[in-house]
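In: below: sequence and its predicted model.
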Amino acid sequence: MTELHLWLRHETRTTERRTPVVPSDARRLVDAGVTLTVEDSPQRVFPTEAYERVGCGVAEAGSWVSAPPDAVVVGLKELPDAPAELTHQHLYFGHAYKRQPGAEPLLRRFLAGGGALLDLEYLVDDEGRRLVAFGYWAGYLGAALAVLQHRGALKAPLRPTSKEELDAELTGSAGELSALVIGALGRSGRGARAALGVAGVEPTRWDLAETRDLDRAALLEHELMVNTVLTTRPIPPFLTDKDLDGPSRRLRTLCDVTCDVGSPFNVLPVYDATTDWTRPVRRLRERPALDLIAIDNLPSLLPLEASVDFSAALLPQLLEFGGAGPWGRCLDRFHQACRELGLEEGESYEV
C-alpha cells in the first residue's frame, strides 16, 4: 500500500455518535504506516484522547476542508453545505446514486473541486456483496423501537443506550404481538429478528420469494411490520396509501429501517419525511391508528456496538486502500452516477 493519510472528520449531525474507525483499529492502521488525523468531536462515542494514545494526530472539528490535498476524508453521514467545491476523496454514505433529494448538487460539488465520493454503501466484493454495513444494528434498533412503541413503552426524545439496557426494556414490555420482518434473511433482517426474539416475539419472515408476488392482504394482517429491504432497482411497492385506508388493516406499527424516502426505488411510498430522535414516531392514520418509525441513523442509538462492528469490517479495506478492487469499483460507481446525471464527460481520478 502506498503512503496513506486518513482524516477522520467530526460528524456535524448532533445525534451522530458513531465512528467508522475505533481506537483499537486506529492503532493497527498507524502500526501499518498509515497517517491518521482525527478531528476533535465531543459527541463521538470514543474520546479524542483514546486516538491520541495510539499515535493519531488531532485536529479541530471541521478542519478537513484545509487538510492536505492527498488526505482521504473519512466519515459516516452528510457533509455540511460548505465549501462549494470538494477537493478531497471522501469515504462516507453519500446517498446520492439513486436520485435522492440533494444528490445532484452534492455530485456537482465534487466535480467542481476535483474530488471524489467513495460511497461506503457501494464498497463491494467481486460478487457485488457489501463489505461494510451497519445493517444488523439498524434492524435490531428498528424492531426494538417498533415493539416499544406498539406496547406503549417508547420514550421520547430518544437517547443513546447500551444493548443491555435496551434488552432490559424489551424483556420488560409485555403483550402478544403479530409481527412481520421483510428482508428477513439479510443483515438488517437478522438484526430485527434478534430484537424481536429478545422481546419474546416470533415474527413472520419474508424475503425474496415472498416479495416477488407480495400478498398485501397477508401483510396487513400483521400488527407490526419492519421493512429492511433496500433495492437498487424499481420494484412494486410493498404498501400504498390505498392499502393503508383499507377496512381490514390490522397493521398498527410500521418501522422502515431503510428510509429510502425521496428515491424512486422506495418500497414504502406512504410517507414523505423521516422521523428523528426528538420525534421518533409519526402518526400516518388515525382510524385505526398507524404509527411510523423511520429514523435514518438508528445504529447511533447503540454507538459502541455499532462502531466496533463496522470498524472491524472497514479496517482490512483501509489497509488495502486503492487499486482496482473494491475501492476502484467505488470510484467507478461515482463516475457512473455523475454521467447518469449528465454531469461528467470522462474525467478520471485515481485512488
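Out: Yep, that arrived.
In: from here on, contacts and neighbour counts on C-alpha atoms
Out: Fine.
In: so who does the closest residue to L290 other than its chain neighbours touch?
Out: The spatially closest residue to L290, leaving aside those adjacent along the chain, is R252, at 4.3 Å (CA to CA, 6 or more residues apart in numbering). Going by CA atoms under 8 Å, 6 or more residues apart in numbering, R252 touches H150, E223, L224, P288, A289, L290, D291.
In: looks to me like the last one is in a helix.
Out: No: using DSSP: H, G, I helix; E, B strand; the rest coil, the secondary structure at D291 is strand, not a helix.
In: what about A195, distance to S178?
Out: Here A195 is placed at a distance of 14 Å from S178 (CA to CA, to the nearest Å).
In: who has more neighbours, the two?
Out: Counted by other CA atoms under 10 Å, A195 and S178 do not tie: A195 has more neighbours, with 24 against 15.
In: looks like that one contacts L145 (just checking).
Out: No: using CA atoms under 8 Å, A195 makes no contact with L145, being 9.4 Å away.
In: chain center to the strand or helix carrying Q149, what's the gap?
Out: Using DSSP states H and E, the element containing Q149 is helix 135-150. The chain centre lies 14 Å from the centre of helix 135-150; the measure is CA atoms, centre = their mean, to the nearest Å.
In: name the next helix or strand downstream of it, please.
Out: Going down the chain from helix 135-150, the next helix or strand is helix 163-172, by DSSP H and E.
In: tell me the helices and strands packed up against the helix or strand following that following helix.
Out: Per DSSP H and E, the first helix or strand lying C-terminal to helix 163-172 is strand 179-182. Where contact means 3 or more CA pairs under 8 Å, 6 or more residues apart in numbering; DSSP states H and E, strand 179-182 is packed against helix 187-198, strand 204-206, strand 224-227.
In: just the ones you listed: most buried one?
Out: Mean neighbour count (mean count of other CA atoms under 10 Å) peaks for strand 224-227 among the helices and strands packed on strand 179-182, with a mean of 27.
In: which stretches in the stretch 251-351 of the chain count as helices?
Out: In the stretch 251-351 of the chain, helices defined by DSSP state H, counting those that start in this stretch lie at 303-319, 326-340, listed in chain order.
In: the ones you listed: which one's closest to G62?
Out: Closest to G62 of the helices of the stretch 251-351 of the chain is helix 303-319 (CA to CA; 20.6 Å).
In: distance across stretch 255-273, terminal residue to terminal residue?
Out: Start-to-end span of stretch 255-273 (CA to CA) is 13 Å.
In: contacts for it?
Out: Applying CA under 8 Å, 6+ apart, the external contacts of stretch 255-273 come out as 98-101, 138-139, 142-143, 146, 188, 225-241, 274, 284, 292-296, 298.
In: and here's the other structure:
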Amino acid sequence: MRHESRQTERRAALVPEDARKLLAAGVHLTVEESPQRVFPARAYADAGCGIAPQGSWASRCPATDYVLGLKELPDEPANLIHRHILFGHAYKGQPEAPRLLRRFAAGGGTLLDLEHLLDAGGRRVVAFGYWAGYVGAALAVLQHRGELTAPLVSSSREELSSRLAPGRRVGAATAVVIGAYGRSGRGACDALGSAGIEPVRWGPDDTRGLNRNVLLAHDILVNTIGCHRAMPPFLTKADLDGERRPAVIADVTCDVGSELNTLPVYDHAADWGNPVARLCGGPRPLDIIAIDNLPSLVPAEASRAFSADLWPLLLSLREGSEVWDRCLEAFRHAVASLGERG
C-alpha cells in the first residue's frame, strides 16, 4: 500500500486491523511510510506488515505486485508497469484520463479502478460515498451560516456534528439532496439532519422528470449522483441568471471536466485551501463547494468503513472473481478506445 502523494489525503484504503486479516490469510503486505496518513506506520508494523519508505513502490516492487492506493499517482514513473488499484477517474471523459491511460499502455501495467468495482447489476461494491455526502452537506451548511473557514482541517464525525448542532443555527434554511437514497445521499441527509434541516429528497423519478424550479427554491443544493451515461444537466449557468433561492451548492460528485457532468456551472474543482468558489455575486451571491476528496476530512471513520468492504475483495484477487474481471475489462476497453480516438 503506497503513500498518497496528495498532502491533504489522510485516508488509507486498508486499515491496520483489516491488514492483519489479509496477513492471516497468507497475503504478503508491505505498507509505505506516510507522514499524513491517519494510521501511523507503527500500527501496520504491529499488525505484521512490512514497512517501506514512501514512494519506494516504483523501484522496489516487482511488476507482478499489486500497488494499492486511493488518489492520483505521482507523475513519475512515466510508464506504469505494475497492477495499480486506485480511484483512477479515467472512464468518464475527464481531461486527465488519456494521459493516465497512456502511461499504463506504455508500461504494460494495469489499472484496477476502485470506482468500477461493480456487482452484476452495475452497482458499486465498495465506496466512500456515505462520508463524501456527509462532509459535503456539512460544509454547505457551515458556508450558508458563514461559519466555514479555510484552510479545511481534518477532524472526526463527532467534531463535525457538534459544529452542525441546531443550537448554533443562524436562521432557518431549506435543502434539497439529489440522489438522496444512495450511499452518498444518505450521508448528506444525515448531516443535514444533524443541523436540524429536513431536506427534500430526490430519487430517480425526480431526476427523470426534472423540475428545475424545485432545485432553485432551496437555500442549499447537494448533488450526490454519479452518472455513467449522458443525461440532461440538473442546472446550467443560464438557470442561475433567473429567479433562484440557492446560496450554496455542494457538488459531492465533482465530475468537473467530464462529459457526464450534471452540474456544468463551474470549471474547476476546489481544494482544502480554497474550498469555496463564488458562482454569482451581487445581492444574491451563490457559492459552490466541489472537492474530490471530501471523505479525507473524516479520515479514520471513512477509512474503516471503506476497508471493511475492500479487504475481502483483495483476498479474492488470488482466485479471481467476476467483480475484478469486470474491472479489468473496463480498463482494457478504455485503453482500446484511446487508439480509436488517435
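Out: That came in fine, so what should we check first? Here the structure is a predicted model, which means the values were calculated and not measured.
In: mind putting the contacts of R252 of structure 1 in a markdown table, distance to A174 of structure 1 included?
Out: Formatted as a markdown table, the contacts of R252 of structure 1 follow (distance: CA to CA, whole Å):
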| residue | distance to A174 of structure 1 |
| --- | --- |
| H150 | 10 |
| E223 | 15 |
| L224 | 15 |
| P288 | 22 |
| A289 | 20 |
| L290 | 20 |
| D291 | 19 |
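In: report the buried members of these.
Out: Neighbour counting with 16 or more other CA atoms under 10 Å marks H150, E223, L224, L290, D291 as buried within these.
In: just to revisit the earlier point, could you turn the buried ones of the contacts of stretch 255-273 of structure 1 into a ChimeraX selection?
Out: Paste this into ChimeraX to select the buried members of the contacts of stretch 255-273 of structure 1, with burial taken from 16+ other CA under 10 Å:
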select :98,99,100,138,139,142,143,146,188,225,226,227,228,229,238,239,274,284,292,293,294,295,296,298
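In: can you pull the contacts of the residue mapped onto L319 of structure 1 from structure 2?
Out: Counting by TM-score structural alignment, L319 of structure 1 corresponds to L315 in structure 2. The contact partners of L315 of structure 2, by CA under 8 Å, 6+ apart, come to L22, A25, V27.
In: which of those tops the neighbour count?
Out: Sorting those by how many neighbours each has (other CA under 10 Å) puts L22 first, at 18 neighbours.
In: counterpart of it in structure 1?
Out: Per TM-score structural alignment, L22 of structure 2 is aligned with L29.
In: the one helix or strand that match maps to vs structure 2, mean deviation?
Out: For L29 of structure 1, the element it lies in under DSSP H and E is helix 23-31. Following the fit onto structure 2, the mean deviation recorded for helix 23-31 of structure 1 is 0.4 Å by mean CA distance after the TM-score superposition for structure 1.
In: circling back to that earlier point, go through the contacts of L315 of structure 2 and name the one nearest A150 of structure 2.
Out: Comparing the contacts of L315 of structure 2 against A150 of structure 2 with CA to CA places L22 closest, at 38.6 Å.
In: look up how far G69 of structure 2 lies from that closest one.
Out: 16 Å.
In: can you check E198 of structure 2 too?
Out: Distance from E198 of structure 2 to G69 of structure 2, counting by CA to CA: 36 Å.
In: picking that back up, preserved in structure 2, out of the contacts of R252 of structure 1?
Out: Counting by both residues aligned by TM-score structural alignment, their matches' CA atoms under 8 Å, those that remain in contact in structure 2 are H150, E223, L224, P288, A289, L290, D291.
In: closest to D167 of structure 1 among the residues you listed?
Out: Using CA to CA, H150 is the member of the kept ones among the contacts of R252 of structure 1 that lies nearest D167 of structure 1, at 15.8 Å.
In: what's the match for the closest one in structure 2?
Out: In the superposition onto structure 2, H150 of structure 1 corresponds to H144 when matched by TM-score structural alignment.
In: ok, its match - contacts?
Out: Residues near H144 of structure 2 by CA under 8 Å, 6+ apart: D219, I220, A247, V248.
In: picking up where we left off before, next, the buried residues of the helix holding L29 of structure 1.
Out: By neighbour count on 16+ other CA under 10 Å, the buried set for helix 23-31 of structure 1 is P23, D25, A26, R27, R28, L29.
In: and the residue nearest to the first one when sequence neighbours are not counted, how far from L29 of structure 1?
Out: It refers to P23 of structure 1. Nearest residue to P23 of structure 1 in three dimensions, chain neighbours excluded: Y51, at 5.2 Å (CA to CA, 6+ apart). Counting by CA to CA, the gap from Y51 of structure 1 to L29 of structure 1 is 11 Å.
In: same question, A174 of structure 1
Out: Per CA to CA, A174 of structure 1 is found 46 Å from L29 of structure 1.
In: do the same with R279 of structure 1
Out: The gap separating R279 of structure 1 from L29 of structure 1 is 39 Å, by CA to CA.
In: the helices in the stretch 1-150 of structure 2, which residues?
Out: Ranges of helices in the stretch 1-150 of structure 2, per DSSP H, counting those that start in this stretch, are 16-24, 41-47, 57-60, 97-107, 129-145.
In: what residues sit buried inside the shortest one?
Out: Read that as helix 57-60 of structure 2. For helix 57-60 of structure 2, burial by neighbour count (16+ other CA under 10 Å) applies to W57.
In: next: stretch 336-344 of structure 1.
Out: Of the residues in stretch 336-344 of structure 1, those buried by neighbour count under the rule 16+ other CA under 10 Å are Q336, A337, C338, E344.
In: how far does that stretch sit from its chain's centre?
Out: Here the centre of stretch 336-344 of structure 1 is set off from its chain's centre by 24 Å, with CA atoms, centre = their mean.
In: now check G328 of structure 1 against structure 2: what is it aligned to?
Out: In structure 2, the residue paired with G328 of structure 1 is D325, using TM-score structural alignment.
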